[in-house]
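In: Below is the sequence, then the predicted model.
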Amino acid sequence: MSRTRLTKTEKVKRHLERGGKITSMQAFKKFNATRLSAIIFELRNRHKMDIKTQEKVSRLDNGKYAEYYLA
């Protein structure tokens, strides 16, 4: 019996398809994915997913970060 492991891209895709939102920090914590923007680029272009970006501001240091979700 063979078990296939999901790639990080597939894990992020499944998360978004289930209605989730994701940030770089969440992607790292949940999937050990360090290049979320590259994964989002691939999902948008190769998988033709309509992923939206919402800019957020950190409460800790007023830094900006992106939160991604399916439209």
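Out: That came through fine.
In: okay, CA-based contacts and neighbour counts for the rest of this
Out: Noted.
In: if I read this right, Phe28 contacts Thr34, doesn't it?
Out: Yes. Assessed by C-alpha atoms under 8 Å, Phe28 is found in contact with Thr34 at 5.6 Å.
In: What's the end-to-end length of stretch 31-38?
Out: Using C-alpha to C-alpha, to the nearest Å, one end of stretch 31-38 lies 14 Å from the other.
In: Take this one as well and set it beside the first:
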Amino acid sequence: MMEKITQSEQIKKHLESGGTITALSALQIFGCMRLAARISELRKKDHLPIASRTVTNGDKRFSEYYLQHNLKTV
């Protein structure tokens, strides 16, 4: 039986590969409805230096998360 990969692990791999993620893309790609909670878990548990920026698209504003590789501590 295969082990199921958690949403947090999937998001971590996505960010580590250089990707960015928004709430909408997290829902579409991973079925994740609580991206902010998963980001918080990764920051606390894995000590990942995840940063965010606000993106504006017309009258819509949303957060986009990305990994700051140069700040990652071991």
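Out: Thanks, I have it. Computed from a predicted structure; not experimentally measured.
In: Just give the TM-score of the two.
Out: Superposed pair, TM-score by TM-score structural alignment, normalised by the length of the first structure: 0.91. Supporting alignment: 68 aligned residues with a C-alpha RMSD of 0.8 Å.
In: Distance check, Met33 of the second structure against Gly58 of the second structure.
Out: 23 Å.
In: typo on my end, it should be His47 of the second structure
Out: His47 of the second structure is 34 Å from Gly58 of the second structure, by C-alpha to C-alpha.
In: of the two, who's got more company?
Out: A direct count of neighbours by other C-alpha atoms under 10 Å for His47 of the second structure and Gly58 places His47 higher, at 13 against 6.
In: Where does the more buried one sit: helix, strand or coil?
Out: Three-state assignment for His47 of the second structure (DSSP: H, G, I helix; E, B strand; the rest coil): coil.
In: The first structure: which residue goes with that one?
Out: His47 of the second structure maps onto Lys48 in the first structure when the alignment is built from TM-score structural alignment.
In: and Phe62 of the second structure, how far is that from Ile5 of the second structure?
Out: Taking C-alpha to C-alpha, one finds Phe62 of the second structure at 27 Å from Ile5 of the second structure.
In: Walking through the first structure, point out its strands one by one.
Out: 22-23, 51-57, 64-70 (DSSP state E).
In: Single out the most deeply packed of these.
Out: strand 22-23 (a mean of 18; mean count of other C-alpha atoms under 10 Å).
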